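Asker: Below are the sequence and a predicted model; questions follow.
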Amino acid sequence: MISGDGSTQGGAAEFTAETVGAVLQAACPQADLEPSGAELVRLGSNAVYRLAGVPVVVRIARDAGALGEMERAVRLARWLEAERFPATRVWGGADQPFVLAGRVVTFWESVQDREEYGTAGELADLLRRLHWLEEPESLRLPNFDPFAKLSGSLRRLVGVSGVSGEDREFLDERAGRLQKEYDRLDFVLPFGMIHGDANVGNVLRHRDGSAVLIDLDGFALAPREWDLVLTAMYYERYGWHTREEYQEFVYRYGFDLLNWPGYSVLADVRELMMVAWMGQQVATSAQSAGEFARRVQSLRTGEGRREWKPF
């Protein structure tokens, strides 16, 4: 459903707590919800609010062109619910998403009143089950092209204060080299539906104690290795997972990506996507700017990845 004041997507205001708060105030009545007392949980790729008094989470997309993606996420959530797959659920029966002031807004059932993440083993269980599902054509999932996504992220770094021309040139050159290496990869897992951003940060503990998968807007068709690479990287490169956590993930999914010859290339591509995303955050805080500089230096030298901080 599209509603609002007629603002164009290209005319959306700067993405700040103040501007997204105004969008929240306008959007909640569209779903017969009250915005008073809402808590801003996160301000990143999306603004995420938890409403007061009702188990509802509101997501407001930073990307003003995210309408098609979020329409697909809503269709996907309703299909996963019909399949009884443990994933986040759309709130209510109203048509979604809404568009107000050039922003795309969706409403979701809150998993619980606080953020409690699942384990690497539970992520493996969810991915194994997800990868067994056969998606209907009606979902119209896109083929995942990591370099289309990466190119867009790198273009958005132009003109960003705190990202030098030298840094952008280095990242562009690295992307070009990696695309050639990626095109030569021999994937061994089946091609099919993936989550697209599979990591423990997207697995939440439900009120009933079960683990559920969230953030459905990155679903696509791709080699399943994409859904395994972040957990492998978080262990092998950054030390964000322990050896025991990673071994549990491998045991429960049934495949160790670190033993696949293409792992390092896939990890380099995924890592560059992470760095490009961080570059878009440098103006938001000194912490983000420092993390971007740290990550670019690591790519230049091949050292210091254990000093990266998760965001």
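Answerer: All right, it came through fine.
Asker: contacts, neighbours, all on C-alpha from now
Answerer: Noted.
Asker: so residue 195 touches residue 223, yeah?
Answerer: No - the criterion here is Cα atoms under 8 Å, and residue 195 misses it with residue 223 at 11.1 Å.
Asker: neighbour-wise, which of the two wins?
Answerer: residue 195 (23 against 17; other Cα atoms under 10 Å).
Asker: For the more buried one, give me its contacts.
Answerer: Residue 195 is in contact with 216, 218, 219, 220, 227, counting by Cα atoms under 8 Å, 6 or more residues apart in numbering.
Asker: So the second one belongs to a helix, correct?
Answerer: No - note on residue 218: no helix contains this position according to DSSP: H, G, I helix; E, B strand; the rest coil, which reports coil.
Asker: Count the neighbours of it for me.
Answerer: Burial of residue 218 is recorded as 18 neighbouring residues (other Cα under 10 Å).
Asker: and the comparison structure, right after this:
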Amino acid sequence: MDFPLGEGMLHGDAYPGNCLWDEATSTVRLGDWDEASTGPREVDLANTYQGVRFGRTKSELLAFRDSYGYDIAAWPGLPVLTQIRDMHTLGSYIKRADRGDPQALQELEFRIGTLKHGVTRPLWSST
């Protein structure tokens, strides 16, 4: 794949749930750095677009694009990275289901079913 943004530092799980918000100073800091690495910058951007499975809206994606200054949606590699991210999100559910968590098993089976059939709706749960 061709990565037009080049390589750099990656968070690895950049999404709003890993942001620490300080309303007093209007500062946002990214937390949860256990997947940090270096690699193609598009990897972190793809996480934002994969968020449509959890309810991220078109207007939110457009605002992100405008703020970031790059339209990754126009890049032909985005579907590949979002599909990889989809698979990555199964890991914690596999572990929890293996330990006997029925709710995790239900979500895992639901996600696998949507992936097998190319379904993007209904939304995935984040629990």
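Answerer: Yes, it's here. All values reported here derive from a predicted model rather than from experimental measurement.
Asker: Quick TM-score on the pair, please.
Answerer: Here the TM-score for the pair of chains, by TM-score structural alignment, normalised by the length of the second structure, is 0.88; 125 aligned residues with a Cα RMSD of 1.7 Å.
Asker: Among the contacts of residue 195 of the first structure, pick out the one closest to residue 82 of the first structure, please.
Answerer: Set against residue 82 of the first structure, the nearest of these by Cα to Cα is residue 216 (15.2 Å).
Asker: Next, work out how far apart the closest one and residue 278 of the first structure are.
Answerer: According to Cα to Cα, to the nearest Å, residue 216 of the first structure stands 21 Å off from residue 278 of the first structure.
Asker: for residue 203 of the first structure, same thing?
Answerer: Per Cα to Cα, residue 203 of the first structure is found 22 Å from residue 278 of the first structure.
Asker: These two: which has the busier surroundings?
Answerer: Of the pair residue 203 of the first structure and residue 278, residue 203 is the one with more neighbours under other Cα under 10 Å, namely 26 against 21.
Asker: Any figure for the gap between that one and residue 73 of the first structure?
Answerer: Distance from residue 203 of the first structure to residue 73 of the first structure, by Cα to Cα: 16 Å.
Asker: Could you do residue 67 of the first structure as well?
Answerer: With the distance defined as Cα to Cα, residue 67 of the first structure ends up 10 Å from residue 73 of the first structure.
Asker: The residue nearest the centre of the second structure: what's it in contact with?
Answerer: Residue closest to the average C-alpha location in the second structure (Cα atoms, centre = their mean): residue 47, at 2.9 Å. Residues counted as contacts of residue 47 of the second structure (Cα under 8 Å, 6+ apart) are 13, 14, 15, 82, 85.
Asker: can you tell me which of those residues lies nearest to residue 75 of the second structure?
Answerer: residue 82 (12.0 Å).
Asker: what's the counterpart of the closest one in the first structure?
Answerer: Correspondence of residue 82 of the second structure to the first structure, assessed by TM-score structural alignment: residue 267.
Asker: Onto which residues of the first structure does stretch 101-114 of the second structure map?
Answerer: The aligned range for stretch 101-114 of the second structure is 285-298, by TM-score structural alignment.
Asker: buried set for that stretch?
Answerer: Residues 288, 289, 291, 292, 293, 294, 295, 296, 298 are the ones in stretch 285-298 of the first structure that count as buried (16 or more other Cα atoms under 10 Å).
Asker: Point out the ones among the residues you listed that are inside helices.
Answerer: Members of these lying in helices (criterion: DSSP state H): 288, 289, 291, 292, 293, 294, 295, 296, 298.
Asker: With that, I have no additional questions.
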